[in-house]
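Enquirer: I need the structure of the sequence given here:
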Amino acid sequence: MSTVAVILAAGLGTRMKSRLPKVLHPILGDPSLLWVLRALPSDLGGAVVVVHHGKEQVERAIGAWQTAGLLPCPISTVDQGVPLGTGHALQACIPELDRLGAGQVVILCGDVPLTTPGTVQRLCASEALLLAMDLQTPGAYGRVLQHPDGRLAGLVEAKDATPEQLAVQRVNGGAYSLPWPALRLALLGLTNDNAQREYYLTDAVVGVAREIPVAVEVCEPEELAGMNSRHDQAALQAAAQRRIERHWMAEGVTFLHPGSILVGPRVHLHQDVILEPGVRLEGAVVVGEGTQIGQGTVITDSTLGPGVEVRPYCVIERALVGEGSKVGPFARLREGTELAEKVHIGNFVETKKAKLQRGAKANHLAYLGDTEVGEGTNIGAGVITCNYDGVNKHRTLIGRNVFIGSDTQLVAPLVIGDGVLIGAGSTITKDVPADALALSRAPQVNREGGAPRLRTRQRKGTGLS
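Expert: As a prediction, the model looks like this:
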């Protein structure tokens, strides 16, 4: 017998007003459901996600997370069918929980993303526990009724509550740990005799509490806050960001304007990193010691080494940036970019599947796609690798200590040897051997006195005097 988690994720989320399932709406770049699944202990006997609305999207997302190694334990899904309440959702899981050999069931909501792993661990280690929160204005939350010794006495939905019960400020957080045999029996006895004509999970929880003591643990409200609207989503993101900022500041990271900086939950920052206003880091991002990231920069799924300087307003996605490199301002490093140590990528330079070796430079207005650039090579302003012929992509290989003059087009496939010098304004279509000088220009013609004669003809042609 083992502990199995059940995650409720079948809801439509009408107040979100979105075609995207509610549990896939992001908090700091990661969907709410991923936050919940990631908080589970790795020693669980599995987790069952209850789906229905947007089932295909949710199952695709879970598959992608499993492939990426983001989930701590095996995940299966159960389609609730037409949703008839939270109790009905658990009833739909009975065959799967039996198959998994559940002895204990931990129940969480897929739209409650900020329950910490520590709290989930305590829940999983408890025989019978309900998580609650105290609110000044409980609103539509279900109320928690307790015996004088603190044990659970009852749960009542707000729509079914009496005025006296509505005055209770301790509310149900929707997270439980219960022994499966007792919960299974209570689920089989559920009725929908209530204001919403639904099968309430809370009725089953109270049924268990009649047989065994169910403890109540009060948590911070942000840990149990649900995402039912865009306003809720914004509030949860702000709470998550404050939590992440506190953590990284304690680890020696500088946030120059904390309210404007967004750092996702899978980001890892080393000591003495400096984040300027408006920075956004999402996905699996690692930033090395002493690196400074300039204002307005967006980085996703990338690794930056120590001592990197990212100047303002850069976009870096699925890239590697080596120690001591300088990037930007206004640079874009696309997927597959790998910069070695002390590489310079300047303003309005774009790279894609480009590998630049130590000390290589592209300081102005260049495009480097499907290319390798050797150590110490200098790429001039306006240089582009012409890597796409309309059907296929082709590679450009550039050797060490090459100088490529401004406004040069390198038409791939192409190999440029070590020590080559290419004159400005050239279009290179053939391989260039090492240490060669390559030029490709039409001859320049100077016509003495030609400028005023041309201007005279132009004025006559346009009727100007």
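Enquirer: drop to CA atoms for contacts and neighbour counts, all remaining ones
Expert: Will do.
Enquirer: State the distance from Gly103 to Leu131.
Expert: Going from Gly103 to Leu131 by Cα to Cα, to the nearest Å gives 20 Å.
Enquirer: higher neighbour count, those two?
Expert: Leu131 (23 against 18; other Cα atoms under 10 Å).
Enquirer: Do I have it right that that one meets Val218?
Expert: Yes - counting by Cα atoms under 8 Å, a contact exists between Leu131 and Val218, whose distance comes to 5.9 Å.
Enquirer: I'd like the structure of this one too, to check against the first:
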Amino acid sequence: MNIALIILAAGKGTRMQSELPKVLHEVAGAPMLVHAMRAGRALDPKRTIIIAGHGFEAVSAAACAEDPEVEVVRQEAQLGTGHAVDQARAALSDFDGTVIVLYGDCPLIQSRTLEELSATLSDSAVSVLGFEAKDPARYGRLITDGDKLKRIVEFKDASPAERAVSLCNSGVMAASAGLLFDLLSEIDANNASGELYLTDVIGKAVARGLPCTAVRCAERETLGVNSRVELMQAEKEFQNLRRTEALEDGVTMPAPETVHFSYDTVIGRDTIIEQNVVFGPGVTVESGAQIRAFSHLEGAHVSRGCIIGPYARLRPGAELAEDVKIGNFVEIKASALEEGAKVNHLSYIGDAHIGARANIGAGTVTCNYDGVMKHHTSIGEEAFIGSNTMLVAPVTVGQEAMTASGSVITQDVPAGSLAIARAKQDNKPGLALKLMKKLRALKAARRNKTKD
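Expert: Here you go, the predicted model:
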């Protein structure tokens, strides 16, 4: 089946109280628009058309960053959902297939639901996604006769009997391209809002004797975000769904309600994720790893058997091979650590390559930035970096080499060598006692002067 997506993303979102276009507000680290695009991508669409208006350039940039093949069409005036969909008419003039209409402010729609919707078109001219609402409120109602969808009525135009119906319209619709645009040509703005309703195409189709179908889905999938409160609700729903999926996939989480996932987080089975772990975008954790409490990961790859944290931070470009140990208060950025390497605590490793089974002592820093450019540090296999070593990049420490604790390493260390780079210790007998006596006397004199 040839499928084209039309994603409506033109709204300003006044109730968001933001200069940012509504569809670019994020859920789980990605704009809501991207969530809609990713859900539709599972259908392998031949075309994706984004209808944008407010913040056109920003919306276009976000859409193209997610899918360079996407087409963005500007809607100059917003005259209703029917008018918005009709903006794709020219772009799809040569398209022969099914069109699915999605919304850029509905981030929780599931790919499998869209697959079910498109599958019904074998027996239906137009299919609409609906849901049983706990509180129908001001949703449009789906008026059915058995399994047949007769019409959709907006709340403003509904009779008391129609408002009593709990089957509500999500706005998501599927139909053949030719039929959809043909029906759109027949609708008018003769309604309470003076707008062109996409929902009116159902009445036009029924009037032609064409079968229409309502497909039901979970209410949470249809959540449209129009305010910060609803954005918070969408985030909560996404996290709950993702946590359940992780548990069902074999991930252990002692306190799942404290774990925060990103939209693209990948976690392997038999991984343990402790309390208060945050995953930013771009994280893959392989099977059998352990992410300990209060760790933050973003743009990182963690291999099998790794132990991360507690209180560790993995930044973009952190590439950890199997059985790597990253301890408490360690930060890794743009660095590759080979199998069995250890950075146990209180260290910063940036723009570096750490060899297999190397041991990085507490307080070690790769001094990678000179104020203008970043420089690289290379540490060989089974090297031992003493505690509180400053590695001033660019610098290389060879295989099985060592640095003495407290050293500032500014030159390469050959394989098997010990580098000592610190001032010679000089003990002054009795000087500490004399100095403390002098300081205490000075403090007492200042106190007496203040009293006077």
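Enquirer: what's the counterpart of Ala92 of the first structure in the second structure?
Expert: Ala92 of the first structure maps onto Gln87 in the second structure, with residues paired by TM-score structural alignment.
Enquirer: cool, Leu33 of the first structure as well?
Expert: Checking TM-score structural alignment: Leu33 of the first structure goes with Leu33.
Enquirer: hang on, isn't that match packed against Cys64?
Expert: No - when contacts are counted by Cα under 8 Å, Leu33 of the second structure is not listed as touching Cys64 (11.1 Å).
Enquirer: Specify which residue of the two has the higher count of neighbours.
Expert: Leu33 (28 against 16).
Enquirer: Could you tell me how far the closest residue to Pro74 of the first structure other than its chain neighbours is located from Thr77 of the first structure?
Expert: The shortest distance from Pro74 of the first structure to any residue other than its chain neighbours is 4.9 Å, reached at Gly46 (Cα to Cα, 6 or more residues apart in numbering). As judged by Cα to Cα, Gly46 of the first structure and Thr77 of the first structure stand 11 Å apart.
Enquirer: And Leu439 of the first structure, by the same measure?
Expert: In this structure, Leu439 of the first structure and Thr77 of the first structure are 63 Å apart, going by Cα to Cα.
Enquirer: Looking at those two, which one has more neighbours?
Expert: When Leu439 of the first structure is set against Thr77 and neighbours are counted by other Cα under 10 Å, the residue ahead is Thr77, at 20 against 16.
Enquirer: In the first structure, what residue corresponds to His345 of the second structure?
Expert: For His345 of the second structure, the equivalent position in the first structure is taken to be His364, counting by TM-score structural alignment.
Enquirer: contacting residues for the aligned partner of Thr385 of the first structure in the second structure?
Expert: Pairing criterion TM-score structural alignment: the partner of Thr385 of the first structure within the second structure is identified as Thr366. Thr366 of the second structure makes contacts with Tyr348, Ile349, Gly350, Asp351, Ala352, Thr377, Met390, Leu391, Val392, Ala393, as judged by Cα atoms under 8 Å, 6 or more residues apart in numbering.
Enquirer: contacting residues for the residue nearest the centre of the second structure?
Expert: When Cα atoms, centre = their mean is applied to the second structure, the residue found nearest the centroid is Gly29 (2.8 Å). By Cα under 8 Å, 6+ apart, the residues touching Gly29 of the second structure are Ser262, Tyr263, Gly280, Pro281.
Enquirer: Tell me the one among those residues nearest to Lys325 of the second structure.
Expert: Comparing these against Lys325 of the second structure with Cα to Cα places Gly280 closest, at 20.2 Å.
Enquirer: Not counting its neighbours along the chain, what's nearest the closest one?
Expert: By the measure of Cα to Cα, 6+ apart, the closest residue to Gly280 of the second structure outside its immediate chain neighbours is Glu298, 4.4 Å from it.
Enquirer: Could you report the neighbour count for the one you found?
Expert: As a burial measure, the neighbour count of Glu298 of the second structure was computed by other Cα under 10 Å and equals 21.
Enquirer: quick one: what's aligned to it in the first structure?
Expert: In the first structure, the residue paired with Glu298 of the second structure is Glu317, using TM-score structural alignment.
Enquirer: For the stretch 301-450 of the first structure, which segments count as helices?
Expert: Across the stretch 301-450 of the first structure, reading from the start of the chain, the helices by DSSP state H, counting those that start in this stretch fall at 450-462.
Enquirer: Excluding chain neighbours, what is closest to the counterpart of Ile428 of the first structure in the second structure?
Expert: Pairing criterion TM-score structural alignment: the partner of Ile428 of the first structure within the second structure is identified as Ile409. With sequence-adjacent residues excluded and distances taken as Cα to Cα, 6+ apart, Ile409 of the second structure is closest to Leu391, at 5.0 Å.
Enquirer: For the lengthiest strand in the second structure, which outside residues touch it?
Expert: If you go by DSSP state E, the second structure has its longest strand at strand 167-176. The contact list for strand 167-176 of the second structure (Cα under 8 Å, 6+ apart) reads 96-103, 117-118, 121, 125-133, 136, 139-143, 152, 199, 222.
Enquirer: Next secondary structure element downstream of it?
Expert: On the C-terminal side of strand 167-176 of the second structure, the closest following helix or strand by DSSP states H and E is helix 177-184.
Enquirer: Buried residues, the following helix or strand past that following helix. List them.
Expert: Per DSSP H and E, helix 177-184 of the second structure leads on to helix 200-207 as the next helix or strand towards the C-terminus. Of the residues in helix 200-207 of the second structure, those with enough neighbours to count as buried (16 or more other Cα atoms under 10 Å) are Asp200, Val201, Ile202, Gly203, Lys204, Ala205, Val206.
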